[in-house]
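In: Task: produce atomic coordinates for the following.
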Amino acid sequence: MSSKPTLMTLPREIRDSIYEFYVAADGGYVCNPEKLAEKILNEHRNEANLDVPGILQRADLQPIDLNLSYTCKLVAQEMSGVALRTNTITFSTVSSTELRILAERFNHFMVKRFDGDRDGAFRFAGFAMPEIERQGLKLKYPQFAPLLDRMKQEGNTHPETRLTTGWDGLAQWYRTGGGRFRSRMGPYGEAPSLYRTFQKDALTAIASSRFGREQIERFWRETCPKSAHLIPALRVVECKIQHWAVPSAEDMRYLTLDQASNSRSRGTRLRDRTKYRFSAAAVAIHVLQCLPVSSRMHLRRVILNEDREAVADPQCHGLGLIPFCKENPLLRVERRVSLWRNAFQTDTAYRSPDARYKPKYRYTPWAMDSAQVTHNVASWVIEALALEPAGMPSGSFSLLLDGQPVPWQCTQVFQLIVQRDAAWQAAWLLSLDRGILPSLSWFDRKGELRGSRVPDLPSEKWPQALRDIAEGTSIVRCNFDVGDSWDVEKIVEDHRQWTVQQWMAGLDKREPPTWEPDAPLPSWREIIGENLVYVEPEDDVSSANSDDETYSDEDDS
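Out: Model (predicted):
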């Protein structure tokens, strides 16, 4: 009589199927946001490394069971990596009462300070770039060649390059157009992340000569007089910290320029109740960096659920995944962006979700602003399309614009606003190309002075990008019908007699001007309120009746 078969007597392919069935979790694995937030904060307190196994859990909330792998050495060897190969791992945006303060401070120093200082230094000292370095940058970044040529031609004659000593000189610089919030603005039709990378490389090139370093140091002395004698000017230029970082304690010491006074933030003072979050991409990158290479090579599918707004220009955070996708060609990353609770919410009229919720600051209707929809959607798409040129392997990354739970309303928004804006932009460009409108300089066409002499439009790549999405040939897709394209030729012909000013006015006329979400979504005001930390009324120093909390970025400078 033959003995009963055991696991080890079965063929290997059957054993492999058993292993996969054993570890498979309904919905795969997810990152536990509470545990992750706690561990990130512990890293800051204790400089400890992240314990990855402790933050992953099954999506059905059942414990991860790998006990079968402990039965014998051979089973352990055969099951190695099976759980990671079998299960999709999903990351979402992360915040907590304490972590939101870290996220806010990181955003303040990384975006408002370092990015702003680099932008100002680049435009102030650009003329000092050595010729050999300028030629090298033109080869590396041909899309910015006209900008580099103009910097050389203007030399130090433009107001951006003229400063006199002290605050009076700085004020004069701002008044004459040199200030970073006035005058010339990038990214000249490219993804903002590419323009920032170009600026970093340009500043490095400028700093390669003594004269260039002197100009950067001069800019630093005039714009940061309180700390210039303590902090090297090149610290901002040489910063290696990326926007997609979940910053370490060491990173924050670098970004805050080691100034203890900067430890106070709007979050700690309760002046801003925003739930500042780290993006799902930043969280995934942070976790993957803590995994050994041997474990990362088993990963097959990662979903980045960008369910809420996040800090530090989250649209570009896919760049941080390029090394992992190169390392593991079998890894597939899908980034999902909620339109209603993320992409649609960005509102340039307000400095924070907290400000846009307060009645005393609210000067626009309590509804989604049609004028900002296209820019908000395009910002995610343009950054996604910039990934492959930056090194992302083909087929490794995709972006989903998530219209749930009201996909039918997203179709309406796209048909009436997004498709309309893309068609009008295409008609504007055709009118320029055909000489119907007066020709524009390269700089005006690229939107350097957008909103003043020319319309404020997305990248020229946007109309074609939307067509590719509609035709299913893009790495970007939607889970709703994006609507039909408008007749571009008709728009051109109907407005042949229009001036540039009339085009600017016409581009801004959208119907309807605002949107209120359909059920089952709550009202727009309630959706905005979901981004705020609840504060007991007696503890809320940011009440609508208080006029002494007006926040200035200089409070943290």
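In: going forward, measure contacts between C-alpha atoms and count neighbours the same way
Out: Fine.
In: With adjacent residues omitted, what lies nearest to the residue minimising distance to the centre of the chain?
Out: Geometric centre of the chain, nearest residue: Pro314, 2.2 Å, by C-alpha atoms, centre = their mean. With sequence-adjacent residues excluded and distances taken as C-alpha to C-alpha, 6 or more residues apart in numbering, Pro314 is closest to Ser279, at 6.2 Å.
In: Here is the second sequence; please produce its structure so I can put it next to the first one:
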Amino acid sequence: MPRKTNLANLPPEIRHEIFSNYFQVEGGYVCDGDRLHTADGAPIDLSLRYTCRSIANDTKHLPLAANIIKFTTIHRKEWRSLGGCLNLASSCYFVLLQAFVFHLAQYIPHESWPLIDLKCPAFRRKLQRAEASHQILMHDDDGDNAEDETQPCPFVSRHFWAHVGAVEKYSLLHYTDYGCIYRHPDHRFPIHKLWGAAEDLFEVQAALSFCLRLIAETNPAEFTSHVYAALPHWAGRYSANDFFNLKFDHWTIPSQSEVAHVIKLLGIGDFVWELPDMWSYEPPSFYYQGSESSRPRRYLTIEDVRQADPGRHLSQRGREKVRFSATAIAIRFLKRLPANQRTRVRKLILHEDFPSVNVPSVHARGLIPFLRENPLLRVERRVSVLGCAADIIGWLRPDVLGLEREHNFKGIDNCDLKKRLSSWLLDALVMADLNLPPKSFTLLLESGGNAEYCTELFQVLHRHVALHRAWNLCMERGLLPHTTSEPRQVAKIAKGFAVDETLIKALGILAKQESILRCDFNPGVELNVEEFVDTMRRLDGMRGLDGMKGFEEMRCFEGIEEDPSHTFHSTLASWSHGVLYRSFDLPPGRKYEDLLAENHELQTRDEYLQSIGMKCEEAPPS
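Out: From the prediction side, this is the model:
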């Protein structure tokens, strides 16, 4: 009599196929930050695993292996202050790190430079350039006291004052969203000013850390002196070497206690924890004590604002939605899995749909240990060009609350656009050079239905590359005799036209659409460099030409209008500005107000009153 067939006595490969199909759900799994659920929000059905011990053993790893796991950027109200203060602490550490290396660079052992050059080939040149800029800015700030090493670096004081001191001493009007510190550095934050483009920020920070550790080992007295000058409350309480413990990996989501500990060591008051959660109010007179015309003007304290009646004063209020990246959430999830489950995961999709804290472009590096541990793991990082990579939303007060004062969107500036798009390309390209398993990581740039618009944005990068190459060709061919007679101008122009060769490589890889860099739109085309060379040559000769004729030639090339009485150098600057830095409007159908609402919580006065259960007519007059 033939044996009755049942699930238990089927061949293992058939049982595996059946079980895999059973556990595989449409849309895969989605992580909400703490747990997994199905794409439609339902709990994951694991009831089959409880049928019998044999099936439980056969299927214990299948749910993770059979399903794609998806992550997105996450905003939680309970994480708002954590993310904001993490950004504050991380930026303060980086400012201190820069200052220490600038002041102590002479103590870097000469025999260590070959190793430093190997770790970060371009760092020595960048450090020399940044040091020179740092010295100029120090003298601008402190004058005769700039060389007084007993005082903290002016850059350190400036950064702490801008983001902490001014708010504490004067008013919440001075609060600049902590979630934006890295993304939109103002003139007070030295990343933008000293290092130029921030697309290699991770390598710069790693090289600075390596150099400072060398200095601490070989010249501990000098190192200790500078640490205690910047952090005087450490003297007699902490070792100067504890400074290195202030660093968070960019992709880490630490606990509140961990961030609070670093904030305390930095000498920053606990009040900063309240700031990301507090609303910013419009009009500015909300923060005034007394009448708007009172002099000297006095402002409400943080405690006054907390106890104020918003309904009496406000016309609009808002606060930032601070987010953690999808990659940071995924790393947190993987760390929490036991190793025997983690190695069963096969596919992760990380959707970076909004801006997030702590330089999100570098977060993929945090995946490296997991990709090496699990050669079968495939990670696709999807980045929204408009929502995330272009990162066009700035600080709350000028961008959001300014809407009431008829603030108009000024467009996406090409100069900032180049830095932001480049950072995503270059930081992803690094993953290809780390001996990871083949095809383990891919960056996919998404247009979100705005393919032609994204093509135009990426054409900006091709313009930068063409101008960079044209300038170098002009120098090699000796085509700019008027320009090259002024070395300072040459250096200034060359710096403005400079493009990292790695970016050129990245654009070539992106164009092929078959490697680590991909996109769902046409990424633009290379431009004719010789046309740029010819335009530069003609501009250089304008000194001997009729001014208007020269400008007519220039306008034919880029359509720039300018005063023909300007000098050659302003002409060249105007031309390059037109080539590189003109602004873009938003794509058709996208409103700036909608983008603002995606990145901030906003309330009008009426909406606020409704949220507390008060009718508008019952409220006191504003």
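In: TM-score for this pair?
Out: Once the chains are laid over each other, their TM-score by TM-score structural alignment, normalised by the length of structure 1 reads 0.79; 503 aligned residues with a C-alpha RMSD of 3.9 Å.
In: so how far is Tyr350 of structure 1 from the residue nearest to the centre of structure 1?
Out: 18 Å (C-alpha to C-alpha, to the nearest Å).
In: Let me know how buried Met278 of structure 2 is, in neighbour terms.
Out: 17 (other C-alpha atoms under 10 Å).
In: Asn342 of structure 1 -> structure 2?
Out: Under the alignment (TM-score structural alignment), Asn342 of structure 1 maps onto Cys388 of structure 2.
In: you'd agree that match is up against Glu352?
Out: Yes - assessed by C-alpha atoms under 8 Å, Cys388 of structure 2 is found in contact with Glu352 at 6.6 Å.
In: Between these two, point out the one with more neighbours.
Out: When neighbours are counted by other C-alpha under 10 Å, Cys388 of structure 2 and Glu352 differ, and Glu352 comes out ahead with 27 against 23.
In: my guess is the more buried one meets Val383, correct?
Out: Yes - in this structure, Glu352 of structure 2 is within contact of Val383 by C-alpha under 8 Å, at 4.7 Å.
In: longest helix in structure 2, by residue count?
Out: helix 451-477 (DSSP state H).
In: helices or strands up against the helix or strand that that helix is followed by?
Out: Once helix 451-477 of structure 2 ends, the next helix or strand along the chain (criterion: DSSP states H and E) is helix 481-484. If contacts are counted by 3 or more C-alpha pairs under 8 Å, 6 or more residues apart in numbering; DSSP states H and E, helix 481-484 of structure 2 sits against helix 487-497, helix 529-540.
In: and these as a markdown table, adding distance to Val379 of structure 2?
Out: Shown next, in a markdown table, are these (distance: least, C-alpha to C-alpha, whole Å):
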| stretch | distance to Val379 of structure 2 |
| --- | --- |
| helix 487-497 | 35 |
| helix 529-540 | 37 |
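In: Can you tell me which of those helices is most buried?
Out: The highest average neighbour count among those, using mean count of other C-alpha atoms under 10 Å, belongs to helix 529-540 at a mean of 19.
In: Report the inter-axis angle for the next helix-or-strand element following that helix versus helix 529-540.
Out: On the C-terminal side of helix 529-540 of structure 2, the nearest following helix or strand under DSSP H and E is helix 547-558. Note on geometry: by axes from the mean of the first three to the mean of the last three C-alpha atoms, to 10 degrees, helix 547-558 of structure 2 and helix 529-540 are set 160 degrees apart in direction.
In: Report the aligned residue range of structure 1 for helix 547-558 of structure 2.
Out: Alignment note (TM-score structural alignment): helix 547-558 of structure 2 is unmatched in structure 1.
In: circling back: Lys439 of structure 2 versus the aligned residue in structure 2 for the residue nearest to Pro314 of structure 1, what's the distance?
Out: By TM-score structural alignment, Ser279 of structure 1 lines up with Ser325 in structure 2. Between Ser325 of structure 2 and Lys439 of structure 2 the computed distance is 22 Å (C-alpha to C-alpha).
In: With Arg213 of structure 2 instead?
Out: Applying C-alpha to C-alpha to Arg213 of structure 2 and Lys439 of structure 2 gives a distance of 35 Å.
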